[in-house]
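Student: Pasting the sequence and the predicted coordinates here, then a few questions.
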Amino acid sequence: MTLFSTGTDYEALAAHFRPLFARIAAGAAEREHTRTLLHDAIQMLKAAGLGTVRLPREKGGWGASLPQLFQLLTELAEADANLPQALRAHFAFVEDRLNQPDSPQRDRWFRRFLDGELVGSGWTETGSVRIGDVLTRVTPGEQGWTLQGEKFYSTGALYADWIDVFARRSDNQRDVIVLVSTHQPAVTREDDWDGFGQRLTGSGTTRFADAQVEPDHVYDFTTRFRYQTAFYQHVLLATLAGIGRAIARDGAAGVAARERIYSHSNAGASRQDAQVLQVIGEITSHAFAVEATVLRATHSLQSAYEAHLSDDDGALQAINDRAEAEAGQAQVIASELVPRAATALFNALGASDTRAGKALDRHWRNARTVASHNPVIYKARDIGDWKVNGKSPTGIWQIGRGGADR
């Protein structure tokens, strides 16, 4: 039986999580200021069942559609922008399982998700690795499979029970996805991510020293769900949209509470100053435009999900191309407007609002860091090539050292 997650009552879904999001938001500035990792927030989200939002209702989940998932992640990002990105690999692996045939193995994963188990990321290798090379190897053996290698940008790995690892089989050189348990000494995770933004996403180094892997947890990469690149991008888009909402929220609250004014201001209080109100209006409008654009793009992603069982490859390609292109268009808009709003925020406030304890600078730092993923200049080029020449946007891509002839 084919089960689809096509939607639920969004207000009921959001009402379940909003009190938790409010608790998370209340401590966001302090966590940023002290660089306190998100273990407590993650545990609360696990207990509340956030990781099961996309599971079909018949399997114990909420049955949320992709637009509803990303709307919810936008609300979570408004509370703390680190959290949706930290959970990015989890939702992607859930999505991959949703695209696979119903089976006892898939049900085992669903039960793990219902028990609160989370998946982190382990795809990127740094250093002198060339584009196309994969140094992380998984090796079959009589006593089971073993994983050897090192990953960086291991987003969410510090909080995860499993890590979704991109590796190469040592026997036949095929690229695979390996799900490896973090609850073994052969897996070490380091909190060494030192980016200026998204500092609490748990995106550091992960090492595998002959880590044990169940044979059933090795998946050929060619079976991965087709719209994965757009899906990963949508998590970042929801994060940017949530940052935009947080900027508008903090700007409005800061102006409403501000008592000090400048001698050459336009009113006796900032909340009555027409120029200050204009700044807040523009910031709020930018946040609104980004959220509307991101939500619009999620519908083509839902279409790609609902079409994944089709045997019409031409139609599938067209649907997935549109999902990728619309994600790219939303990225162009969000990457421009959210950092701009984060900078403009301080035009409505004062020098006292730059104090480290308020951590308002986190909005720009987080937005700029998220916007630096999957370079937007190449997305814009892809969109133009798709619109003018009908060329499919770039789907699967890699990063590494290029040759002198490139």
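Tutor: Received the coordinates, thanks.
Student: Only C-alpha atoms from now on, for both contacts and neighbour counts.
Tutor: Noted.
Student: Within the helices and strands, which one has the residue of the chain most remote from its centre?
Tutor: Here the chain reaches farthest from its C-alpha mean at residue 263, the gap being 44.5 Å by CA atoms, centre = their mean. Assessed by DSSP states H and E, residue 263 sits outside every helix and strand.
Student: Likewise for residue 154?
Tutor: With DSSP H and E as the criterion, residue 154 is inside neither a helix nor a strand.
Student: give me the number of residues near it?
Tutor: Counted with other CA atoms under 10 Å, residues neighbouring residue 154 total 30.
Student: contacting residues for it?
Tutor: 120-124, 202-206 (CA atoms under 8 Å, 6 or more residues apart in numbering).
Student: Check the residues you listed against residue 188 and report the nearest one.
Tutor: residue 206 (5.7 Å; CA to CA).
Student: Identify the residues contacting the closest residue to the closest one other than its chain neighbours.
Tutor: Residue nearest to residue 206 in three dimensions, not counting chain neighbours: residue 189, with 4.5 Å by CA to CA, 6 or more residues apart in numbering. The contact partners of residue 189, taken as CA under 8 Å, 6+ apart, are 157-158, 204-207.
Student: and residue 189, how far is that from residue 156?
Tutor: The spacing between residue 189 and residue 156, counted by CA to CA, to the nearest Å, is 10 Å.
Student: then this one, side by side with the first:
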Amino acid sequence: MMAYDRSNLPDDVKLGSGWGSAGDPEWDGLTKRFRPVFARIREDAVKRELGRGLPHDEIGWLRETGFTAMRVPQEAGGLGVSLVNFFALLIDLSEADSNITQALRAHFGFVEHIRTEAPPARQARWFDRLLRGDVVGAGWSELGNAKQAAFSAELRQTAEGWRLNGSKFYTTGTLFSDWVHVGASDSEGNGVSVVVSRHAPGVEVLDDWNGMGQRLTASGTTHFRDVPVEDCEIVRERAPFGYSEAFFQLVHLATLAGIGRAAASDTASILRIRKRSYSNATTAMAPEDPQLLQVVGRVRAHAYAAGAIVHHAARALDKAAAIGNDQDPALIAEAEIEIWQAQSVVSQLIIDATASLFDALGASATLRDAGLDRYWRNARTISSHNPRVYKDRIIGDFAVNGRIPQGQWRIGQA
């Protein structure tokens, strides 16, 4: 069989990105709307990282474009973006700056909570706020001696009305938000969720996150001291939406896939213009060195595979979420299994890719001003959330014994 001859292709032929697309008719419109702001965000990503410049302005740009409200249903005035395209856009945003995706993770989870759990009056109130650009942070995780099934943060009725007291850690994105969605215990020890204004008296948000990665996510401490709570913002029923655990984990995986794409693109760009080479290299010019090209190809292939896996898992989650308020537990469990399987592979793909890129670029790539170390640090930090070692066991238990995941996890003392 004769090989296909590409010799007649014009010299200026342009191919696609090679990352693939979401494969949906609405995708072109979404990318036309949002990719210019993603490009603007990426321009100063290294400068922000080196100077610890928190992305207040950048999140503001996303508000202005409607990005933060893209999952608000069309009948409520929003874009009603499908979960498949939503996660594809998160990959693109993460390629620009993964800090911002993680900073908005709690916000997007709150949007899903309102879509699926809120009664009509509450939906109308919150859709209006979201469409005007309001952002919601979170206060759920606690340090100290809190039990797994309870919160030390307390909601109490006083003569002046409801008041919230307590401290939270991992309040990711709250520093950039207008509202905070908080988990607490009532006077009888029952779990409740409340929403309070981020600017209410008694709310103190600290930028004390000192993790090695995702340094600009404002993932530190928030204190609540006698914070007033409106009765209409207290939810005593189940606070998380049915597919919340799978949703939040898939946000992490989309973030990792975007980190991989950014690392692959930067590695290729740097090698393309590199002049220095070793005397024992296979070619005089580094961009033509087949060994270095192999490294770049492997980094890019890892990033591509991660994105493809996220896309496939998003389809499973979209199917589970489409049921609406009458969510099918079996479909949700099935989506969770797919996403736990994806977590095991995607995290390792990107950790490996972001570590091996230095093999193509040499010691100069380790200089702090290059900012390339942030890719591995960020990937390693994200992969430490919701530990994948437990997910491997859960997957194995399902495969061998048919045991379904137990559902929403909690952190604390047993």
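Tutor: Perfect, thanks for sending it. These figures come from a predicted structure and were not determined experimentally.
Student: which residue in the second structure lines up with the residue farthest from the centre of the first structure?
Tutor: Matched by TM-score structural alignment, residue 263 of the first structure corresponds to residue 279 in the second structure.
Student: which one in the second structure is aligned with the residue nearest to residue 206 of the first structure?
Tutor: In the second structure, residue 189 of the first structure lands on residue 205 (TM-score structural alignment).
Student: can you check residue 224 of the first structure too?
Tutor: In the second structure, residue 224 of the first structure lands on residue 240 (TM-score structural alignment).
Student: on that earlier part again, now rank the contacts of residue 189 of the first structure by neighbours and give me the top one.
Tutor: Counting by other CA under 10 Å, residue 157 has the largest number of neighbours within the contacts of residue 189 of the first structure, with 31 neighbours.
Student: any idea what that one aligns with in the second structure?
Tutor: Superposed on the second structure with TM-score structural alignment, residue 157 of the first structure falls opposite residue 174.
Student: what does residue 245 of the first structure give?
Tutor: In the second structure, residue 245 of the first structure lines up with residue 261, judged by TM-score structural alignment.
Student: by contact count, what packs against the helix or strand containing its match?
Tutor: Using DSSP H and E, residue 261 of the second structure sits within helix 244-272. Contact here means 3 or more CA pairs under 8 Å, 6 or more residues apart in numbering; DSSP states H and E; on that basis helix 244-272 of the second structure packs against helix 83-96, helix 98-103, helix 105-117, helix 290-321, helix 329-361, helix 373-383.
Student: In the first structure, what range does the last one match?
Tutor: The reference is to helix 373-383 of the second structure. The alignment of helix 373-383 of the second structure onto the first structure (TM-score structural alignment) covers residues 361-371.
Student: Mean distance of the matching stretch to its aligned residues in the second structure, please.
Tutor: Compared with the second structure after fitting, stretch 361-371 of the first structure deviates on average by 0.1 Å (mean CA distance after the TM-score superposition for the first structure).
Student: mind checking how far that stretch is from the chain centre?
Tutor: Offset of stretch 361-371 of the first structure from its chain centre (CA atoms, centre = their mean, to the nearest Å): 14 Å.
Student: Give me the distance between the counterpart of residue 138 of the first structure in the second structure and residue 198 of the second structure.
Tutor: Superposed on the second structure with TM-score structural alignment, residue 138 of the first structure falls opposite residue 155. Per CA to CA, residue 155 of the second structure is found 16 Å from residue 198 of the second structure.
Student: Kindly report the same for residue 59 of the second structure.
Tutor: 16 Å.
Student: Likewise for residue 46 of the second structure?
Tutor: From residue 46 of the second structure over to residue 198 of the second structure (counting by CA to CA), the distance is 29 Å.
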